[in-house]
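> turn this into a model:
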Amino acid sequence: MILISSDKSSTLEAIDNENKCWIHTVDFSLVKSIDENNLIGFKKNERTKNLSNKFFSGNEIFFVTRMDNKYICYGYTIIDETTKTDVNLYGFYENRFKLKIKRIKYFLQPIVIDDIRNKLNSIKSTGRISDVLKVGYYREITQEDYKLIKKQSSTTGMFPVYFEVYTKNMREFILNTCKSIYNILKVEKNYSQIEITKFLSLLKVSLKGYGINKDADELKRFYSRYAHELGFKHVTTRDPEKFVVLLSHSGEKNNFGYISLE
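You can find the predicted model right below:
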């Protein structure tokens, strides 16, 4: 018979705690606030003492929300530390127990839960998915399910462009405005290239003239996602302050700093 010391048992328990994985269903209205604050919490009716024994630094959390009448997984993060505060977070998380999280990694394409549900042992159920993934609650999943979800899509550190409201016509209009600005710059021949960020500032001003108000970060996300459709030649830079991550059609990520005008 093999005996395991209490110290050994404690070590194994600590490892198990660190390796826990969760799905958290987020109210859609809170997605942006969580991105900006890196802080999440729990419903008021959860007991703080029980939560302290379940959630630990290093645990990984997938975020799910309801969009276009579908439950989608849009990213994941790691718990940085647990904390307690009486602040009613976002007017939603009323429990004192809160989770400070690391920067969220977002899926380039949202993962529709119904498409993979039958493969996920942790949430396989004959009941309604709304009962399985209740808004505001957490559900522990296995390491196998965790790995399966991560395989479904590449990730980015940028807030997803699919959360922005772009109709097909709006997307085409912004892309066409990019092309118009590009052609004007080429005709002027004052530059051989332009910084992508400066180009986007011109785009912002141009769109505002048509009554379309988009902030710099939103246009940067838009350009990163759709630049490959423009056919512009982009130039790399060694200056990290000028880096803009552009996605290829296949989702491959590369850093660029300039748009060539030659």
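> please make it C-alpha for all contacts and neighbour counts, starting now.
Fine.
> which strand or helix spans the residue lying closest to residue 202 once chain neighbours are set aside?
Nearest non-adjacent residue to residue 202, counting by Cα to Cα, 6 or more residues apart in numbering: residue 181, 7.7 Å away. Element membership for residue 181, per DSSP states H and E: helix 168-188.
> likewise residue 207?
Using DSSP H and E, residue 207 sits in helix 196-209.
> what does the next helix or strand after that helix rub up against?
Sequence order places helix 216-226 as the next helix or strand after helix 196-209, per DSSP H and E. Applying Cα atoms under 8 Å, 6 or more residues apart in numbering, the external contacts of helix 216-226 come out as 158, 159, 160, 161, 197, 200, 201, 204, 244, 245, 246, 247.
> so the last one touches residue 255, yeah?
No - shown here, residue 247 and residue 255 do not form a contact pair, counting by Cα atoms under 8 Å, at 9.0 Å.
> skipping adjacent residues, who's closest to the residue most central in space within the chain in space?
Closest residue to the average C-alpha location of the chain: residue 106 at 2.8 Å, with Cα atoms, centre = their mean. Nearest non-adjacent residue to residue 106, counting by Cα to Cα, 6+ apart: residue 75, 4.1 Å away.
> compare with the first, here's sequence two:
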Amino acid sequence: MDKVSKSEGKFYIFKFDEKYLNDINNGKTLFSHKKRGVFQKIEANDNILLLSKYDNKLSFLAYTQVSEVFEDNAEENFNPRKLKLKGIKYFTRPIILKDIADKLDFVSNPDKPSGSIQEYKEISIKDFKCIYSQSPHINNLPYYLNRINFNLKEFILDSMKSLYGFLKQYNGGRNQIEIKTFIKLLKNLLSNYNINLPYSELKDFYARNVWQLNFKHNPSRDPNKFVYLYDSNGDKHNFSYISFIS
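So this is what the prediction gives:
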């Protein structure tokens, strides 16, 4: 997708029911239940923020850009006009609308911001950039949206904490462990619960979420051991080891 700063398109918000998230993610297509309105104005290269409920809070979950507009009459209750997407960039954490409502010009009542958006709404580039800059983004559906029969994110975090506690107690006299080795051990641990995530996904999960566990990390001069870890502000820092010394 083009960077926001280089786009010549317009800027919109799409507010949708969370039950459609998987369809949007898999099909890379947006729709409308209405035959008229703002949706009819959207064209190729326009930018759209995806807004839906997460934990019962209306939150921005992703950013996308329109590749092309086409027609599909297969679904009777939907507008035949459809938007094919270039891709979807998910925010690494949900951006709660109410938390930033007082910064947005299109919100008339910050105490009840949901009333400012029906289904699709055109917004200014200023508001768009304000929302877009609140969180880093990734190409894949983030862990906080991967809810099957339990909260996968919390389960992995609990597993990381348990594994760290075990290794700290039974570390053979070592005062640290390489981050990459820890992630391999975590992968094996999770496989016992039939959670078979690729190493690359677990590494990304660790990098983006370990700040919540307050592990102490140490750097290294060996570039083969480098792992970029994100802090609570989304900034990256280079580390190689997890310390067992508080």
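> could I get the TM-score for this pair?
Laid over one another, the chains give 0.68 as their TM-score (TM-score structural alignment, normalised by the length of the second structure), with 228 aligned residues with a Cα RMSD of 4.3 Å.
> re earlier: in a strand, the residue nearest to the centre of the first structure, correct?
Yes - using DSSP: H, G, I helix; E, B strand; the rest coil, the assignment for residue 106 of the first structure is a strand.
> show me where the first structure has its strands.
21-26, 39-40, 60-67, 70-84, 97-101, 105-112, 138-141, 155-156, 193-195, 234-235, 244-247, 253-256, 258-260 (DSSP state E).
> looking at those strands, which is nearest to residue 120 of the first structure?
Comparison of the strands of the first structure against residue 120 of the first structure by Cα to Cα identifies strand 138-141 as nearest, at 8.5 Å.
> which part of the second structure matches the closest one?
Per the alignment by TM-score structural alignment, strand 138-141 of the first structure matches residues 120-123 in the second structure.
> so how far does the matching stretch sit from its counterpart in the first structure?
For stretch 120-123 of the second structure, the mean deviation from the first structure after alignment is 0.8 Å (mean Cα distance after the TM-score superposition for the first structure).
> about what we covered before: a markdown table for the strands of the first structure, including distance to residue 215 of the first structure?
Below are the strands of the first structure laid out as a markdown table (distance: least, Cα to Cα, whole Å):
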| stretch | distance to residue 215 of the first structure |
| --- | --- |
| strand 21-26 | 24 |
| strand 39-40 | 23 |
| strand 60-67 | 23 |
| strand 70-84 | 22 |
| strand 97-101 | 26 |
| strand 105-112 | 20 |
| strand 138-141 | 33 |
| strand 155-156 | 20 |
| strand 193-195 | 18 |
| strand 234-235 | 22 |
| strand 244-247 | 16 |
| strand 253-256 | 20 |
| strand 258-260 | 20 |
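> just the residues contacting the match of strand 138-141 of the first structure, thanks.
With Cα under 8 Å, 6+ apart as the test, stretch 120-123 of the second structure has contacts from 10, 11, 12, 13, 14, 15, 38, 39, 106.
> over in the first structure, tell me which residue corresponds to the fourth one.
The one in question is residue 13 of the second structure. Alignment note (TM-score structural alignment): residue 13 of the second structure maps to residue 23 of the first structure.
> separation between that match and residue 127 of the first structure?
In this view, residue 23 of the first structure and residue 127 of the first structure are 17 Å apart by Cα to Cα, to the nearest Å.
> noted, bye for now.
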